[in-house]
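Participant: just coords:
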């Protein structure tokens, strides 16, 4: 029964990892993978000394921090609020409504953003003008680029992120709440002293796993939102790899950039796992 799963990871996860070797080669398609010349850390040296490196690092890092600070807690809060609902049909209706955006593609989400925030005919933009406020070009603004990215992520993925937390909450012993009621604890005290501790280990594990994708800010969404005026704050590692690797055919260089991201994610996971163990949590291993 385990064999299909092992074959899947072996063929589609571990075997392709040999491809990272081209980060240390000057890969030439007509010479093939093994016959391309080795160049050592040439592509890494080029990347780290490129003036665009710090711009990419800053933009990616800021968006990653925004994701951790603003997006990561939202599914937890929603799960806690859903857990307090007593009308089962109402709870399931809300769950269904907030799950649906997850299945909407980023192309549609960005199209909706353009419909709402377009300078000329945007619904939200026209509402601001009718309210007597100054017309703002949200889609072309450096100031509004990052908030719009995070708001889109929250709208699309927050509901889906509650599934694991709700599953963890379903395992809480109901007698704990009954004992708390006898002791005079209100709903908020019950949530703070019973519900939150019950999902604390789940929160820690998901946070650690989230750090593994810390520098993955979502290529498709950002690529679709980028334009010539907000590129200074919107250009990230993912879009840089696409431009250099796919459009310009610099396969070795773009692989080196991707490998750098993976190493940073691995270091963050290892560090967060050790810190969580020092605070008494189990971590991911």
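Facilitator: Noted; the coordinates are in hand. Since the model is a prediction, treat every value here as computed from it, not as a measurement.
Participant: could you use CA atoms for every contact and neighbour count after this?
Facilitator: Fine.
Participant: tally of neighbours for the closest residue to residue 285 other than its chain neighbours?
Facilitator: In space, and not counting its chain neighbours, residue 285 is closest to residue 273: 7.8 Å by Cα to Cα, 6 or more residues apart in numbering. Applying other Cα atoms under 10 Å, we find 21 residues neighbouring residue 273.
Participant: quick one: the residue sitting furthest away from the middle of the chain from residue 176, how far?
Facilitator: Distance from the C-alpha centroid of the chain, by Cα atoms, centre = their mean, peaks at residue 182 (41.8 Å). Distance of residue 182 to residue 176, given as Cα to Cα, to the nearest Å: 10 Å.
Participant: all helices of the stretch 1-150 of the chain, in order?
Facilitator: For the stretch 1-150 of the chain, the helices defined by DSSP state H, counting those that start in this stretch occupy 3-9, 42-49, 52-66, 73-83, 88-99, 106-117, 123-130, 142-169.
Participant: do you know which of these lies nearest residue 246?
Facilitator: helix 42-49 (16.3 Å; Cα to Cα).
Participant: and the closest one, what does it pack against?
Facilitator: Packing contacts for helix 42-49, counted by 3 or more Cα pairs under 8 Å, 6 or more residues apart in numbering; DSSP states H and E, involve helix 251-278.
Participant: so the helix it packs on versus helix 52-66, what angle?
Facilitator: Relative orientation of helix 251-278 with respect to helix 52-66: 40 degrees, computed using axes from the mean of the first three to the mean of the last three Cα atoms, to 10 degrees.
Participant: for helix 251-278, buried residues please.
Facilitator: Across helix 251-278, burial judged by 16 or more other Cα atoms under 10 Å covers 251-262, 265-266, 268-270, 272-274, 276.
Participant: put this next to the previous one:
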């Protein structure tokens, strides 16, 4: 009876809170079915996958596909392109929603604040395909609005989408325009948790708005910013495939070919499933190592971490 008592207590607690478990169940099933079950296919990275033999029946080749990728003449270019684009997006794009959230938090006119939030949130809901089409349209050297403005000031038209040097600025700036507004939501929520009494005390002490932002608002949202920075850094090698692929042209490939587009072209288009799986697995391992490293650094530096 003594052994059964804890089990009965657990069963009783489970029955009392069954609604909560049912509420969580769809999310758990999603991750199990679409994130854990597919891990079975990772083994083809170490095999010469043959469709008629299946995953289990395909012969093992060890690290052959990884060695092929490391020795590829495209290896250095792809890795550098991925890192440069990711780091540029992180350095320029990560502070943008923080700055915007701090500015919005200072707006006292509620209607104007809601109007601004609606305007900056709207681009997030535009399809990536539409965004890419807009960029090609606006940046066209013949009919693009941007080049028309350049011409008005006496400049020469620029072929933005055909110049490798312009690919990264165009991608990063369009990402900031599309997602910065949406990213402010988390920081605005974090700012609401800061006690108004701190601001009242600071005003009594003679602090201006900039000083209150610097010494109250920024420290108040710092834990949230650190967590999001860790998550962003952990995905530094995993840029979104869709937008990069849609913005690629034969002329800007030297700077636009990244790991995700390379995996798509070799894996799905080229039907080299084992090789592309090996490249994707290598990418995931690097992201995992970076995530753990940055998390430990953040934990020691600010006592804020994912675990």
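Facilitator: Nice, I can see it. Keep in mind it's a predicted model, so treat the numbers as computed, not measured.
Participant: map residue 81 of the first structure across to the second structure for me.
Facilitator: Alignment note: residue 81 of the first structure maps to residue 103 in the second structure; criterion TM-score structural alignment.
Participant: before we move on, what about residue 194 of the first structure?
Facilitator: Match for residue 194 of the first structure (TM-score structural alignment): residue 216.
Participant: and that match, what is it in contact with?
Facilitator: 198-199 (Cα atoms under 8 Å, 6 or more residues apart in numbering).
Participant: counterpart of the residue nearest to residue 285 of the first structure over in the second structure?
Facilitator: That one, residue 273 of the first structure, aligns with residue 295 by TM-score structural alignment.
Participant: residues in contact with that match?
Facilitator: Applying Cα under 8 Å, 6+ apart, the residues contacting residue 295 of the second structure are 230, 305-307.
Participant: report the buried members of those residues.
Facilitator: Of those, these count as buried by 16+ other Cα under 10 Å: 230, 305.
Participant: format the contacts of residue 295 of the second structure as TSV; extra columns: distance to residue 54 of the second structure and secondary structure.
Facilitator: Compiled in TSV, the contacts of residue 295 of the second structure are given as follows (distance: Cα to Cα, whole Å; DSSP: H, G, I helix; E, B strand; the rest coil):
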residue	distance to residue 54 of the second structure	secondary structure
230	38	helix
305	41	coil
306	38	coil
307	39	coil
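Participant: tell me the residue in the first structure aligned with residue 254 of the second structure.
Facilitator: So residue 254 of the second structure corresponds to residue 232, using TM-score structural alignment.
Participant: make that residue 94 of the second structure, sorry
Facilitator: Checking TM-score structural alignment: residue 94 of the second structure goes with residue 72.
Participant: okay, now the counterpart of residue 58 of the second structure in the first structure: neighbour count?
Facilitator: With TM-score structural alignment as the criterion, residue 58 of the second structure lines up with residue 36 in the first structure. For residue 36 of the first structure, the count of nearby residues is 16 (other Cα under 10 Å).
Participant: next: residue 72 of the second structure.
Facilitator: Residue 72 of the second structure: 11 neighbours (other Cα under 10 Å).
Participant: residue 147 of the second structure too?
Facilitator: Look at residue 147 of the second structure: counted by other Cα under 10 Å, it has 21 neighbours.
Participant: residue contacts, the residue lying closest to it once chain neighbours are set aside?
Facilitator: The shortest distance from residue 147 of the second structure to any non-neighbouring residue, by Cα to Cα, 6+ apart, is to residue 157 (5.3 Å). Residues in contact with residue 157 of the second structure (Cα under 8 Å, 6+ apart) are 141-142, 147-148, 150-151.
Participant: for those residues, which two are the farthest from each other?
Facilitator: It's 142 and 150 that sit farthest apart of the contacts of residue 157 of the second structure, by Cα to Cα, at 11.5 Å.
Participant: alignment lookup: residue 120 of the first structure to the second structure.
Facilitator: For residue 120 of the first structure, the residue aligned by TM-score structural alignment is residue 142.
Participant: its match - how many residues pack around it?
Facilitator: Residue 142 of the second structure has 13 neighbours, counted by other Cα under 10 Å.
Participant: tell me the contacts of the residue lying closest to residue 257 of the second structure once chain neighbours are set aside?
Facilitator: Computed as Cα to Cα, 6+ apart, the closest residue to residue 257 of the second structure that is not its neighbour in sequence is residue 78, at 6.0 Å. Listed by Cα under 8 Å, 6+ apart, the contact partners of residue 78 of the second structure are 257-259, 262.
Participant: among the residues you listed, which one has the most neighbours?
Facilitator: Highest neighbour count within the contacts of residue 78 of the second structure: residue 258, with 28 neighbours (other Cα under 10 Å).
Participant: gap between that one and residue 236 of the second structure?
Facilitator: For residue 258 of the second structure, the distance to residue 236 of the second structure - Cα to Cα - is 12 Å.
Participant: cool, residue 137 of the second structure as well?
Facilitator: Look at residue 137 of the second structure and residue 236 of the second structure: by Cα to Cα, they are 29 Å apart.
Participant: and the two? Which one has more around it.
Facilitator: Comparing residue 137 of the second structure with residue 236 by neighbour count (other Cα under 10 Å), the higher total belongs to residue 236, at 22 against 15.
Participant: number of nearby residues for the match of residue 94 of the second structure?
Facilitator: 19.
Participant: what do you get for residue 71 of the first structure?
Facilitator: 20.
Participant: sorry, back to before: make JSON lines out of the helices of the stretch 1-150 of the first structure and add distance to residue 31 of the first structure.
Facilitator: JSON lines is the format used below for these (distance: least, Cα to Cα, whole Å):
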{"stretch": "helix 3-9", "distance to residue 31 of the first structure": "29"}
{"stretch": "helix 42-49", "distance to residue 31 of the first structure": "19"}
{"stretch": "helix 52-66", "distance to residue 31 of the first structure": "30"}
{"stretch": "helix 73-83", "distance to residue 31 of the first structure": "49"}
{"stretch": "helix 88-99", "distance to residue 31 of the first structure": "48"}
{"stretch": "helix 106-117", "distance to residue 31 of the first structure": "37"}
{"stretch": "helix 123-130", "distance to residue 31 of the first structure": "54"}
{"stretch": "helix 142-169", "distance to residue 31 of the first structure": "41"}
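Participant: so which of those is nearest residue 16 of the first structure?
Facilitator: Nearest of the helices of the stretch 1-150 of the first structure (Cα to Cα): helix 3-9, 10.0 Å.
Participant: so how far does that closest one sit from its counterpart in the second structure?
Facilitator: Compared with the second structure after the fit, helix 3-9 of the first structure shows a mean deviation of 2.2 Å (mean Cα distance after the TM-score superposition for the first structure).
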